[in-house]
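Student: The sequence and its predicted three-dimensional model are supplied below.
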Amino acid sequence: MIRFHKEGYKIILITFVIAIALILLAEKFIDILWLVKAIQILVIVFVIIVLQFFRNPKRVGVQEDHTIIAPVDGKVVVIEEVEEPEYFKDKRIQVSIFMSPINVHVTRYAMSGIIKYSKYHPGKYLVAWHPKASTENERTTVVIENKTVGEILYRQIAGALAKRIVNYAKEGDKVVQSTDAGFIKFGSRVDVYLPLGTKINVSLGDKVKGGVQVIAEK
């Protein structure tokens, strides 16, 4: 059975209402049969796109303290040592995952632990692969800590189409690896910042599965 994320319930309902209205209006006011059929097909395709975007497949992760899993579905587009300027203010390993419109857009906790930091930043809507997207786009920054790995940071980043980031992490919360951490509506990218010396288990260009695939470990 297909599950849908709660952040999509309202949009899905509105989509169905509009779809039914368009189909009924087309049948009532348009006499050209092929045009009516074309409108019906386009409406059905649009409904399917909305439904697939908000799907929320059940994922059961490894839940091991020494592992870091992919927080989202997508393609690994960055693996490099960088300066993290917001929280750590020192060198970290950045792993970035880009989500296409057809990916599942649920964000999941990359590891179990305590939320040490959670902050929302308003910003621009540059395309997700832009070098300045991590620091200038609308985004949320979350830091999780456990005794085995230490602290890791993940950042939900809005893109050119994303207009709302949903983040459930609150400072002091105890969270479980692979469980629901939020959603990026019609967006775009998540950056993960790991301690130096962390073993990276993915390569550039790899397609990863959020909530289950181990991308790094201590």
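Tutor: Yes, it's here.
Student: CA atoms for contacts and neighbours, from now on please.
Tutor: Fine.
Student: Any chance you could list what contacts stretch 202-218?
Tutor: Residues outside stretch 202-218 that contact it (CA atoms under 8 Å, 6 or more residues apart in numbering): 59-62, 66-79, 107-110, 148-149, 177-179, 197-201.
Student: Put this next to the first one:
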Amino acid sequence: MLTPQVPIAKEGYPFIVFSAFCTLLAAILGMAAVAGVLLFVTFFILSFFRDPERFVTDNENAVVSPADGKIITIERVMDTRFTEGEVQKISIFMNVFNVHVNRVPATGKVMKILYQPGKFYSADSAKGALQNEYCATVIATPQGRKLAFVQIAGLIARRIICWLEPEDSVVRGRRFGLIRFGSRVDLYLPPDTEIMVQLGQKVRSGETIVGHLR
């Protein structure tokens, strides 16, 4: 199943328009070097807010990656903050060159959303995972399985955007938010989930299958 294509996330429009305006103004004023730098910045912003089409599996037991990036953690832990039980935790680090639109990993219903202000340490550090600002979404699948996906701010990323609300019904692969500019998303899965990814693997939001629910 292909999700509808939206080339650029709407949250990027103000940044793109402002940067393009400054580029044009510098060019009109004859500031060629400045215009060149600003043109590069404009293309970088366009790239950052890109929102490409993705192929989403129809397998009802599949859990897809909520973010583009690299797998930096796969571990079994006791989760006392979100799902309140033993989980398999997968952490995905997004650098500034990754697509930053996040997607729902599994079909279900939003049980709760937890927002916590915090610090802005490097998102790929243990300190950042525990102390940084985050927005956690907990959902229950139609089969009653509980899982959570957590957007975590980083050293550069200072703005978490989540479009979901409690009681929302969500579909695997649906866009649910983004993080500006570069950060991390943690995924908390039931302990018996069959994990399909490895440390260091690059994944694509809405497309890469990270696990199968049993």
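Tutor: Noted; the coordinates are in hand. As the structure is a prediction and not an experimental result, all values here were calculated from the model.
Student: Map Asp180 of structure 1 onto structure 2.
Tutor: Residue-level alignment of Asp180 of structure 1 against structure 2, with TM-score structural alignment as criterion, gives Arg175.
Student: Spit out the contact partners of its match.
Tutor: Counting by CA under 8 Å, 6+ apart, Arg175 of structure 2 makes contact with Val101, Asn102, Arg103, Val104.
Student: Nearest to Glu11 of structure 2 among the residues you listed?
Tutor: Compare each of these with Glu11 of structure 2 using CA to CA and the shortest gap goes to Val101, at 10.1 Å.
Student: Could you pull up the contacting residues of the closest one?
Tutor: Counting by CA under 8 Å, 6+ apart, Val101 of structure 2 makes contact with Ala9, Phe49, Arg50, Asp51, Ala67, Arg175, Phe176, Gly177, Leu178, Ile179, Ser205.
Student: And it, what's its match in structure 1?
Tutor: Mapped onto structure 1 by TM-score structural alignment, Val101 of structure 2 lines up with Val106.
Student: hey, where'd the helices end up in structure 1?
Tutor: Listed in chain order, the helices of structure 1 (DSSP state H) span 9-29, 33-53, 133-136.
Student: Ranking those helices by mean neighbour count, which comes first?
Tutor: Compared across the helices of structure 1, helix 133-136 shows the largest average neighbour count, a mean of 18 (mean count of other CA atoms under 10 Å).
Student: hmm, back to that, want to throw the helices of structure 1 into JSON lines with distance to Lys218 of structure 1?
Tutor: Putting the helices of structure 1 into JSON lines (distance: least, CA to CA, whole Å) gives the following:
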{"stretch": "helix 9-29", "distance to Lys218 of structure 1": "38"}
{"stretch": "helix 33-53", "distance to Lys218 of structure 1": "33"}
{"stretch": "helix 133-136", "distance to Lys218 of structure 1": "25"}
